[in-house]
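Engineer: can't give you the sequence, but here's the structure:
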């Protein structure tokens, strides 16, 4: 399946050719986000659509640094995979070609939060 890697924005100069999550990617991310919010672990999120990367940042509180970043970097598609989960300290927790597989890194956090 050939999925577009970017969504061109209209209306503002300089907003063309930015990387964005598509509807299916956001659905998968929001599914994990909802579970973590229900477990009381996460409380806020932010989205950034830049020239080379789309980032979904997860926060425990609004005024903090993000706990995790879910990144989409299409340039890495043919190498180690365009999706990555990055911790607050910059450590890459999981990288791969399939977003749902990469998001499974949060399963162990969810199990720990429910215990």
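Structural biologist: Structure received. This structure is a prediction, so every number in the text was calculated from the model and none was measured.
Engineer: CA only for contacts and neighbour counts going forward, please
Structural biologist: Fine.
Engineer: Can you report how many residues lie near residue 111?
Structural biologist: 10 (other Cα atoms under 10 Å).
Engineer: isn't residue 19 right next to residue 4, touching?
Structural biologist: No - shown here, residue 19 and residue 4 do not form a contact pair, counting by Cα atoms under 8 Å, at 9.5 Å.
Engineer: Who has more neighbours out of these two?
Structural biologist: Taking other Cα under 10 Å, residue 19 and residue 4 do not tie; residue 19 has more neighbours (23 against 11).
Engineer: And that one, how far from residue 36?
Structural biologist: Relative to residue 36, residue 19 is positioned 25 Å away (criterion: Cα to Cα, to the nearest Å).
Engineer: take a look at this one as well, against the first:
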């Protein structure tokens, strides 16, 4: 897990390159299928969030959240729906992102 320091001296949690590649791989498939349209990345003091939007003026439909403080308990990663429901959480980001596999299969023409 990576934490970076901003110019103001405050720590900020961010996704590292490998984490972003995993998230952007799923994002790319969903954009290509027309399901997702926009995203935002927020580096906060206690967590990093990758928010996904169907339309840029909406609330995020999903958030991929990295919270290093939760790593030993529930796992540092989770996917949160627009309702606030946690769809999946765990230690391994790639495993957590598998929550989107069913939707990706459906979009690819699988059953």
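Structural biologist: Nice, thanks for sending it over. This is a predicted model, so every value here is computed, not measured.
Engineer: Name the nearest residue to residue 92 of structure 1, sequence neighbours excluded.
Structural biologist: Spatial nearest neighbour of residue 92 of structure 1, excluding adjacent residues (Cα to Cα, 6 or more residues apart in numbering): residue 86 at 4.4 Å.
Engineer: residue in structure 2 matching that neighbour?
Structural biologist: The alignment partner of residue 86 of structure 1 in structure 2, by TM-score structural alignment, is residue 80.
Engineer: For structure 2, which segments are assigned as strands?
Structural biologist: 2-5, 11-14, 38-43, 48-53, 62-66, 77-81, 86-90 (DSSP state E).
Engineer: Need these in JSON lines (columns: distance to residue 109 of structure 2).
Structural biologist: Shown next, in JSON lines, are the strands of structure 2 (distance: least, Cα to Cα, whole Å):
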{"stretch": "strand 2-5", "distance to residue 109 of structure 2": "37"}
{"stretch": "strand 11-14", "distance to residue 109 of structure 2": "34"}
{"stretch": "strand 38-43", "distance to residue 109 of structure 2": "23"}
{"stretch": "strand 48-53", "distance to residue 109 of structure 2": "22"}
{"stretch": "strand 62-66", "distance to residue 109 of structure 2": "22"}
{"stretch": "strand 77-81", "distance to residue 109 of structure 2": "24"}
{"stretch": "strand 86-90", "distance to residue 109 of structure 2": "23"}
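Engineer: Before I go, just wanted to say thanks for your time.
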